[in-house]
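1. No letters, just coordinates:
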């Protein structure tokens, strides 16, 4: 039976981040994900790197500060898949008073040090490009800074870095059984190649929405101890994508009469993404790794709330795509779903038998800090702590300045220099394709394009600039096996391909199946 130091269960952002951190500290790590990387919650976020302005109303100052401290750390680590983003908050006099918003933004600006993100300020909307898409009743507003991230690729980059540092990443490989012993965990993993038996000195439960059910069903105790004392509240968040509602590069934050907020964010060039909702889910909603789906009521809610602000109403018939994910929120006895904390808790069990660490809750912005804390706890339990190292480390593809020959500057400037360098090196690339691949791959683009001299070298074209060489690269280097993997997680090209083209990609994937 093979032996590793740590078995990580779950290939979302927390599992991938923990595997990366542990591998970088010298531990032997095996990550087992039941489906594709980021196949549920971690690819269904609002795709923001943010402190969480609205959490200030719930006095979550510690969480907001922790997230704000991480904001620029993350933006610098992978400037190809992240970018700073300015948000416009129109002032609705029937909602929160202006003095309250100013006070909240002042706190937001000063709870953590900013190196280069600009602070907040008031803005006159009437007569400006920022106010043009909005109803005339919105004459003034506020602008503040946060960031945007390709969430699914963020998970992928963490898994790639973990692999580069010695971890093994298994996708489509559910853990069938994990028995806790006095010295180690013995696990059975159902891989595509057959069952594998693994011994691990410690186990990390990062199964997201399934973290509680994993401990109550799959994991077996050594004696009669309880493997978990905490519980989750499952809250579905859904988003819609509609044709572009504005042409500038800012996003909007809209306040709703129910006290919640929604965002309207520039998305994939030609679209606007609107979300999110908060709908509590029963445990059975995720039975058998069921995929969350948006409801008609949620579509109506998002359209109605967005239409309170935009001049041009958003109708359900405008929706070209939607997605939903179930957030595993730490149950803190809050009344409403919107009030439940987005902070995380790490629960350890180390009572003489093999160590267990379970991840409860969390948000994508704080994943790196969560992983650092988790790796430190695992190291303490195994007597081999190692050194924290991820704070200043780049994720794969993120070394843009070194590759383009420019002095490192602001991340948003570095990516523009990099795109220009890519266009100079491969001048035959159409500009839109060069930009898309630069953002998706960063310096990993060299492994994709290599010595190609023309588009013909990239093989058959499947639409929207997607060629067979890119399919091969995603399949070979990025654990992508299905059309959904390639078109909705590794990329968002599913928005641009016809049904026939998506079918051709699915057929290509089927041809690669063992």
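-> Okay, I see it. Nothing here was measured: the structure is a model prediction, and the numbers come from that model. Numbering: from 1, shown residues only.
2. can we go C-alpha only for contacts and neighbour counts from here?
-> OK.
3. quick one: contacts for the residue sitting nearest the centre point of the chain?
-> The centroid of the chain falls nearest to residue 151 when counting by CA atoms, centre = their mean (2.7 Å). When contacts are counted by CA atoms under 8 Å, 6 or more residues apart in numbering, residue 151 is found next to 42, 43, 44, 45, 47, 364.
4. 6 Å - rerun?
-> Counting by CA atoms under 6 Å, 6 or more residues apart in numbering, residue 151 touches 43, 47.
5. Look up how far residue 267 lies from it.
-> Computed as CA to CA, to the nearest Å, the residue 151 to residue 267 distance reads 13 Å.
6. and if you look at residue 100?
-> As judged by CA to CA, residue 100 and residue 267 stand 30 Å apart.
7. More neighbours: which of those two?
-> Shown here are residue 100 and residue 267; by other CA atoms under 10 Å, residue 267 has more neighbours (17 against 11).
8. Skipping adjacent residues, who's closest to the more buried one in space?
-> Nearest residue to residue 267 in three dimensions, chain neighbours excluded: residue 273, at 5.8 Å (CA to CA, 6 or more residues apart in numbering).
9. Beyond the helix or strand that the one you found is a member of, next helix or strand please.
-> Assigned by DSSP states H and E, residue 273 belongs to strand 271-275. Remark: after strand 271-275, the chain's next helix or strand is strand 279-281, criterion DSSP H and E.
10. Pull out the buried positions in that following strand.
-> Across strand 279-281, burial judged by 16 or more other CA atoms under 10 Å covers 279, 280.
11. Check stretch 419-426 too.
-> 419, 420, 421, 422, 423, 426.
12. just stretch 423-439 next, same as before
-> For stretch 423-439, a neighbour-count test (16+ other CA under 10 Å) marks 423, 426, 429, 434, 435, 436, 437, 438, 439 as buried.
13. What's the end-to-end length of it?
-> OK, stretch 423-439 end separation, CA to CA: 13 Å.
14. Mind jotting down where the helices sit in the chain?
-> Ranges of helices within the chain are 13-24, 61-77, 98-110, 151-164, 211-213, 296-307, 367-382, 400-404, 411-425, 431-441, 445-449, 468-477, 483-484, 499-512, based on DSSP state H.
15. try this one side by side with the last:
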């Protein structure tokens, strides 16, 4: 049956319909949301995919008053959005491919994140080691004019030209200091451990993000608080489609929800083509995605950490491929790879990738013996790049685009596909997607987000106001100053809300991790849609990626989570076993043995 115009369903009137008594005594927020969805027969917008681009689109639409629904079959930012290089950057290397508009947009959005999410995004001084002054000129010209895809090393003249162009965008759209070129003597003085092939260096500023997964959750919470009719639910899978209605499955309870959407936003990243096939019903959809796998390592190496001294090294390996390393919570983050993959499910950093990354690291710092045993944690994700015939993965555009699939025979709703994109530009991509959806709904934008603070970035105190802000917080909540400072570092100004929750009832530090308290974790469990132990260890906290996990800590947190979610003893033990298996297979944490760590030894390595 062909769908009538949008007037077939007055969704603004429907907003009033769902305001009924759905909250029974003792009902969880999750149960209440599912009950709301079951009361609905239709929704103007269904977003499928809870990565950063889907989340951004959800926030944009929710702030315009649209009763949008977003579902994610796993946890928020679980896949590629949780496997980024932890950089918020202006896209320096995109100048080489002539993607000037992407660089402009990236610089603008980088600086907006510095302003809107100062609790998680901070400037990062970056150094580029260079092996010659004039190398790579001919091949760079060929690459720019698409006459060659062969990677090659870049000399100082090429890099300085790129950084000068970068400065033009920074001067016009950003606030970072300009680049500098350093002689061999100056480079050796600052970087005595660089390899002998380094003849000079360049430095400039970009930014890094400490907790991208947390930022995603805060975007969701902001949206739901601003619009009570906007619903976001993780662990909810799009099970099937009959061409008019979609059936959703709660993978935790087995409950099903059937909805008739007017617009489906396909924000599933590397899974876009798979979802399009499911939605098309009887007509194959065009291939849109050609993803590549990127893997990273967290290594424990005090000498390397000291050598970096708070800076990032942005370097080329022997092949001329770009790699990065920078300090990461007392360790060093190193990456990455760029490998074509056909199946985005359960990608992992394999032994060959780890060898490749460590060899690239030794190419720059040959005096540091970084072994496999020094690897604390690995992570890997699939970049949702547009389908491309390029033989070189690095040449595939990192820009984003919207692909509109209008209703057709066998599919009664419009599908909007979010193709490509990168973390730095998520707000802009979400804005563009939301504007397209608003146009389809006959609505207009009411709220802009370019200067809208996110979560704990709201009213974040400047450095000269930090002490006064903490002192005021200390007068309201009887917590030690060091504890309040810790909460501010972890959550920004949400520290005030969390401190209030902590003080509502008796609290105690975890026996195996005194830096965290039981009530702090209880807050995260009940306010941030925590459903699994991995949600808590990998995405609501930095415990896993910062190399702080031991069996004792994982087990203790699992007991707390089980108690809060009402699991039986059997469920608790099975969940622990499953989590340990996932940590080992997906992140290389094969040392989480049921024993106490020896003094000075962390059982989170590959040893």
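-> That came through fine. Remember, predicted model here, so these are calculated numbers, not experimental data.
16. picking that back up, please work out which of the helices of the first structure is packed deepest.
-> helix 13-24 (a mean of 30; mean count of other CA atoms under 10 Å).
17. Map residue 131 of the second structure across to the first structure for me.
-> Using TM-score structural alignment, the partner of residue 131 of the second structure in the first structure is residue 92.
18. excluding its backbone neighbours, what's nearest its match?
-> Residue 92 of the first structure's closest residue in space is residue 138 (CA to CA, 6+ apart), at 6.9 Å.
19. Please report the distance of the equivalent of the one you found over in the second structure from residue 365 of the second structure.
-> Per TM-score structural alignment, the equivalent position to residue 138 of the first structure in the second structure is residue 198. According to CA to CA, residue 198 of the second structure and residue 365 of the second structure sit 10 Å apart.
20. Let me know whether the match of residue 138 of the first structure touches residue 131 as I believe.
-> Yes: between residue 198 of the second structure and residue 131 there is a contact under CA atoms under 6 Å: 4.6 Å.
21. of the two, who's got more company?
-> Counted by other CA under 10 Å, residue 198 of the second structure and residue 131 do not tie: residue 131 has more neighbours, with 20 against 17.
22. Now check residue 274 of the first structure against the second structure: what is it aligned to?
-> Mapped onto the second structure by TM-score structural alignment, residue 274 of the first structure lines up with residue 334.
23. Kindly apply the preceding question to residue 69 of the first structure instead.
-> In the second structure, residue 69 of the first structure lands on residue 108 (TM-score structural alignment).
24. Verify the stated contact: that match with residue 172.
-> No: between residue 108 of the second structure and residue 172 there is no contact under CA under 6 Å: 9.0 Å.
25. which residue packs closest to the match of residue 274 of the first structure, ignoring adjacent ones?
-> residue 325 (4.4 Å).
26. and the alignment partner in the first structure of the one you found, how far is that from residue 41 of the first structure?
-> Aligned counterpart of residue 325 of the second structure in the first structure: residue 264 (TM-score structural alignment). With the distance defined as CA to CA, residue 264 of the first structure ends up 20 Å from residue 41 of the first structure.
27. ok, now residue 238 of the first structure?
-> Counting by CA to CA, the gap from residue 238 of the first structure to residue 41 of the first structure is 11 Å.
28. who's more crowded, those two?
-> residue 238 (26 against 23).
29. Please pull up the equivalent of the more buried one in the second structure.
-> When the second structure is aligned by TM-score structural alignment, residue 238 of the first structure is paired with residue 295.
30. show me the contacts for the closest residue to its match other than its chain neighbours.
-> Using CA to CA, 6+ apart and skipping the chain neighbours, the partner closest in space to residue 295 of the second structure is residue 380 (4.2 Å). Neighbouring residues of residue 380 of the second structure by CA under 6 Å, 6+ apart: 83, 294, 295, 348, 349.
31. how deep is the equivalent of residue 422 of the second structure over in the first structure tucked in, by neighbour count?
-> Using TM-score structural alignment as the criterion, residue 422 of the second structure maps onto residue 363 of the first structure. Other residues near residue 363 of the first structure number 25, with proximity taken as other CA under 10 Å.
32. how deep is the residue nearest to residue 363 of the first structure when sequence neighbours are not counted tucked in, by neighbour count?
-> Closest residue in space to residue 363 of the first structure, ignoring its immediate chain neighbours: residue 342 at 6.1 Å, by CA to CA, 6+ apart. Here the number of neighbours of residue 342 of the first structure (other CA under 10 Å) works out to 22.
33. got it, and residue 460 of the first structure?
-> Neighbour tally, residue 460 of the first structure, other CA under 10 Å: 12.
34. I'd assumed residue 468 was in contact with it.
-> Yes: counting by CA under 6 Å, residue 468 is a contact partner of residue 460 of the first structure at 5.3 Å.
35. can you pull the contacts of whichever residue in the second structure pairs up with residue 49 of the first structure?
-> Taking TM-score structural alignment as the criterion, the aligned counterpart of residue 49 of the first structure in the second structure is residue 88. Residues near residue 88 of the second structure by CA under 6 Å, 6+ apart: 110, 207, 208, 424.
36. let's go with 10 Å and repeat that
-> Neighbour list for residue 88 of the second structure: 106-107, 109-111, 113-114, 121-124, 206-209, 212, 422-425 [criterion: CA atoms under 10 Å, 6 or more residues apart in numbering].
37. Also residue 509 of the second structure?
-> Residues in contact with residue 509 of the second structure (CA under 10 Å, 6+ apart) are 515, 516, 517, 518, 519, 520.
38. From residue 35 of the second structure, how far off is the closest residue in space to residue 424 of the second structure that isn't next to it in sequence?
-> Spatially, and ignoring its direct neighbours in sequence, residue 424 of the second structure is nearest to residue 88 (5.1 Å; CA to CA, 6+ apart). Applying CA to CA, the value for residue 88 of the second structure to residue 35 of the second structure is 38 Å.
39. do residue 362 of the second structure as well
-> 55 Å.
40. same deal with residue 203 of the second structure?
-> Distance of residue 203 of the second structure to residue 35 of the second structure, given as CA to CA: 54 Å.
41. Name all residues that make contact with residue 350 of the first structure.
-> 202, 356, 357, 378, 381, 382.
42. which of these map to contacts in the second structure?
-> Shared with the second structure under both residues aligned by TM-score structural alignment, their matches' CA atoms under 10 Å, the contacts from these are 202, 356, 357.
43. where's the closest residue in space to residue 423 of the first structure that isn't next to it in sequence relative to residue 475 of the first structure, distance?
-> Counting by CA to CA, 6+ apart, residue 434 is the residue found nearest to residue 423 of the first structure once chain neighbours are left out, at 6.3 Å. Distance of residue 434 of the first structure to residue 475 of the first structure, given as CA to CA: 20 Å.
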